[in-house]
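Student: let me see the structure of the following:
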Amino acid sequence: MAAEEQAKEVAQQVDVVAETSKVIDKVSNMDLNAVLHDWVIPYGTKILLAIAIFVIGKMLARGISKLLGKAALASTKDEMLQSFVTSISYFLFLLIVVIASLSQLGINTSSLVALIGAAGLAIGLSLQNSLQNFASGVMLLIFKPFRKGDLIETGGMTGVVEEMGLLVLELRTGDNKTVLIPNGKVFSDSIVNYSDNKTRRIDFTFDVSYESNLKEAKDVVARILADNELVLKHPAPIVAVGALAANCVQLVVRPWVKTADYWTAYWGITESVKLEFDKAGIVIPYNQMDIHISGNTASELNNELNK
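Tutor: You can find the predicted model right below:
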């Protein structure tokens, strides 16, 4: 048996050598013009055309996607929609260019398209969260609850909208940190847009001691609001007693300002109220506890301390 196997191996090696020698003889006997005509020119032309299709197609894809993005910006005035349309259209056009280039090389693109579809289905099943974020991004662009540059609160974060990508929303917080929130979380969560309206109301609550003059305190606050240029006359600001708390009277103050002036007015009014209250002798109480001790208990406490 061992001799038969060795004989088969030797026979196979002889066949390989024979075939190799035939190929070498055929190549050595080939005419150079035949090689150029049958191989170099046809396949070289296909390769060059495929490269040309890819390069030119990529340039056209980039140019067309930018035009579509500009058209979206012109029709909606929404920079986030422009970025979204530009990105997705460039990806789709580039995919078409790649298929056209491979088709020029003689590759069966119909099977390739089927393969891409199957791969897309498999990837889609494995990336359900990413597809959810993508779909949420599309819905956010359609409903437009905010625009680039708006101050919003969503997903437990507050910041200025910098950009909305295919999968995430980029916010810049007040302390200049960049926060990325998945679009799915943004769309499923509540969205508070602080920049959508031109005016905002500031809600103050000032505590006034029961021993202080309440009417004078209201007059001081009303005068501060009237003298502040950032406070709007319409709607008129409100100064009223909100509650009689355990250790103070609570004044609720509701002035209206332009949205851009919100924090400047908030800080300025807060400081002015404190300074004017001090001038008028109006006390802003702080939490304290009064302990009353009966006579017998006081005597016993003194005796214990004197021991």
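
Student: okay, CA-based contacts and neighbour counts for the rest of this
Tutor: Fine.

Student: so Asp261 sits against Leu230, correct?
Tutor: Yes - the criterion here is CA atoms under 8 Å, and Asp261 meets it with Leu230 at 6.8 Å.

Student: who's more crowded, the two?
Tutor: Taking other CA atoms under 10 Å, Asp261 and Leu230 do not tie; Leu230 has more neighbours (19 against 14).

Student: mind checking how far the more buried one is from Arg223?
Tutor: According to CA to CA, to the nearest Å, Leu230 and Arg223 sit 13 Å apart.

Student: ok, then the element right after the longest helix belonging to the chain?
Tutor: Assignment by DSSP state H gives helix 41-76 as the longest helix of the chain. Remark: after helix 41-76, the chain's next helix or strand is helix 79-104, criterion DSSP states H and E.

Student: and that next one, how far out from the chain's middle?
Tutor: 22 Å (CA atoms, centre = their mean, to the nearest Å).

Student: go on, stretch 188-208?
Tutor: With CA atoms, centre = their mean, you get 22 Å for stretch 188-208.

Student: the structure of the following sequence is requested for comparison with the preceding one:
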Amino acid sequence: MWTFLAAEEPASLIVPDSVQKANLAEAVNKIVNMDFSTLFGSLIRESLWILVKVLIALAIYFIGRWLVRRFLRLIDVAMQHRNVDISLRSFTRNTVSAFFTLLLILIVVSTLGVNVTSLIAVASAATLAIGMALSGTAQNFAGGVMILLMKPYRIGDYISAQGQSGTVRDIKLFSTVIATADNQTIYIPNNSIATAIIDNYSTSETRRVDWTVGISYGDDVDVARKAVLSMLAADPRVLPDPAPVVWVAALADSSVNLSIRAWVKNADYWNVFFEHNEQFYKELPKAGINFPFPQMDVHLTKE
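Tutor: Purely as a prediction, here's the structure:
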């Protein structure tokens, strides 16, 4: 039995010469009798149809982009007429733009003949996987919505949050853009800033300026107070109500620390702060007020 199988198996794999010749003749006959004019005509028709679909898709894309821009302008005008907050206008514009751009891309892809249903299913599965990997992105979007609802700050406000200080330039879908005093652009994720402690210096029209000035022990506090108040009274940016005050804040190791407080408009805060710092340094010595240096009294005893 083993000898019979060994002999029969190779024989079944051998194709007779007559069959091979017949197959070769049939293949050659097909190539010789091929209608190249019909083939080229079909290729040309298919190429033209693909070109037409591409041109239609491009036309839909550019017309759609134009329509989206026009629609966004109409939204801006409508919200501006209704005095909608600028932060909400920016966020709404970005959201609507992203939605219609995605819709336009789906229409263009469908025009090219791609099965959009299958594409959406694949995209949904991919979005779910990416969303699980990038859950922070969804949290940032939710944080942006919370910022717009709670309004802890608006575009144009000067804030301090997450260790950064600057003017809010834009509230995007996933981040807040602030510009620092030295013109750096900082992007803070909305999720982190929405749950952080925020110092908003622009919510009130006025702001208090505080200085701490140390004078020497033995100097007349009343003279120092009068000199400081006269400097502040001569500055029109310092508000008369509430009136500026000068108090003795602390009796430090080598100085008597004066706490000086004055109210100004928000826009004048830093200019008043720095300019009067310099003015105190220049003018107080003319009134007989000295600025002490740290010192230590050493007593020697003779044994």
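
Student: what value does the TM-score take for this pair?
Tutor: The TM-score (TM-score structural alignment, normalised by the length of the second structure) is 0.81; 294 aligned residues with a CA RMSD of 3.5 Å.

Student: one step back: quick one, the longest helix of the first structure and helix 79-104 angle?
Tutor: Helix 41-76 of the first structure runs at 160 degrees relative to helix 79-104, counting by axes from the mean of the first three to the mean of the last three CA atoms, to 10 degrees.

Student: how big is the offset of helix 41-76 of the first structure relative to the second structure?
Tutor: By mean CA distance after the TM-score superposition for the first structure, the fitted helix 41-76 of the first structure averages 3.8 Å away from its aligned residues in the second structure.

Student: so what's the spatially most central residue of the second structure up against?
Tutor: In the second structure, the centroid-proximal residue (CA atoms, centre = their mean) is Ser175; its distance is 3.4 Å. For Ser175 of the second structure, the contacting residues are 140, 144, 187-190, by CA atoms under 8 Å, 6 or more residues apart in numbering.

Student: for the equivalent of it over in the first structure, which non-adjacent residue is closest in space?
Tutor: Under the alignment (TM-score structural alignment), Ser175 of the second structure maps onto Val168 of the first structure. Among residues not flanking Val168 of the first structure along the chain, Pro182 sits closest, at 4.3 Å (CA to CA, 6 or more residues apart in numbering).

Student: now check the second structure for the residue matching the one you found.
Tutor: Aligned partner of Pro182 of the first structure by TM-score structural alignment: Pro189.

Student: that match contacts Thr176, doesn't it?
Tutor: Yes - the criterion here is CA under 8 Å, and Pro189 of the second structure meets it with Thr176 at 6.3 Å.

Student: returning to what we had before: gap between the match of Ser175 of the second structure and Asp175 of the first structure?
Tutor: 20 Å.

Student: Lys148 of the first structure too?
Tutor: 18 Å.

Student: tell me, how many neighbours does Ser160 of the second structure end up with?
Tutor: 19.

Student: would you confirm that it belongs to a helix?
Tutor: No - read with DSSP: H, G, I helix; E, B strand; the rest coil, Ser160 of the second structure is strand and lies in no helix.

Student: that one -> the first structure?
Tutor: So, by TM-score structural alignment, Ser160 of the second structure is matched to Glu153.

Student: from Glu79 of the first structure, how far off is the closest residue to that match other than its chain neighbours?
Tutor: Leaving out its chain neighbours, the residue that sits closest to Glu153 of the first structure by CA to CA, 6+ apart is Val192, at 5.0 Å. Separation of Val192 of the first structure from Glu79 of the first structure (CA to CA): 20 Å.

Student: do the same with Val168 of the first structure
Tutor: 15 Å.

Student: what do you get for Met139 of the first structure?
Tutor: 16 Å.

Student: out of those two, which sits in the busier spot?
Tutor: Each of Met139 of the first structure and Glu79 has its neighbours counted (other CA under 10 Å); Glu79 has more, 19 against 15.

Student: quick one: that one and Lys148 touch, right?
Tutor: Yes - counting by CA under 8 Å, Glu79 of the first structure touches Lys148, with 6.7 Å between them.

Student: what's near enough to touch the match of Ser160 of the second structure?
Tutor: 159, 191-194.

Student: out of those, list just those in strands.
Tutor: 159, 192-193 (DSSP state E).

Student: Ala260 of the first structure pairs with which position in the second structure?
Tutor: Using TM-score structural alignment, Ala260 of the first structure lines up with Ala267 in the second structure.

Student: would that match count as being in a strand?
Tutor: No - read with three-state DSSP, Ala267 of the second structure is helix and lies in no strand.

Student: map Ser111 of the first structure onto the second structure.
Tutor: So, by TM-score structural alignment, Ser111 of the first structure is matched to Ser118.

Student: neighbours of its match, how many?
Tutor: Ser118 of the second structure has 10 nearby residues by other CA under 10 Å.

Student: helix/strand/coil for it?
Tutor: Going by three-state DSSP: Ser118 of the second structure is helix.

Student: try Ala224 of the second structure
Tutor: helix.

Student: that one pairs with which position in the first structure?
Tutor: Counting by TM-score structural alignment, Ala224 of the second structure corresponds to Ala217 in the first structure.

Student: would you mind measuring from the residue nearest to its match when sequence neighbours are not counted to Asp290 of the first structure?
Tutor: Using CA to CA, 6+ apart and skipping residues adjacent in sequence, the residue nearest Ala217 of the first structure is Ile282, 6.8 Å away. Using CA to CA, Ile282 of the first structure is found at 21 Å from Asp290 of the first structure.

Student: which of these two has more neighbours?
Tutor: Ile282 (20 against 5).

Student: pull the contacting residues for the aligned residue in the second structure for that one.
Tutor: Using TM-score structural alignment as the criterion, Ile282 of the first structure maps onto Ile289 of the second structure. Ile289 of the second structure is in contact with 215-216, 219-220, 224, counting by CA under 8 Å, 6+ apart.

Student: doesn't Ile289 of the second structure lie inside a strand?
Tutor: No - counting by three-state DSSP, one finds Ile289 of the second structure to be coil, located in no strand.

Student: about what we covered before: against Phe277 of the first structure, how distant is the match of Ala224 of the second structure?
Tutor: Ala217 of the first structure is 7 Å from Phe277 of the first structure, by CA to CA.

Student: now do the shared contacts for the two.
Tutor: When CA under 8 Å, 6+ apart defines a contact, no residue borders Ala217 of the first structure and Phe277 alike.
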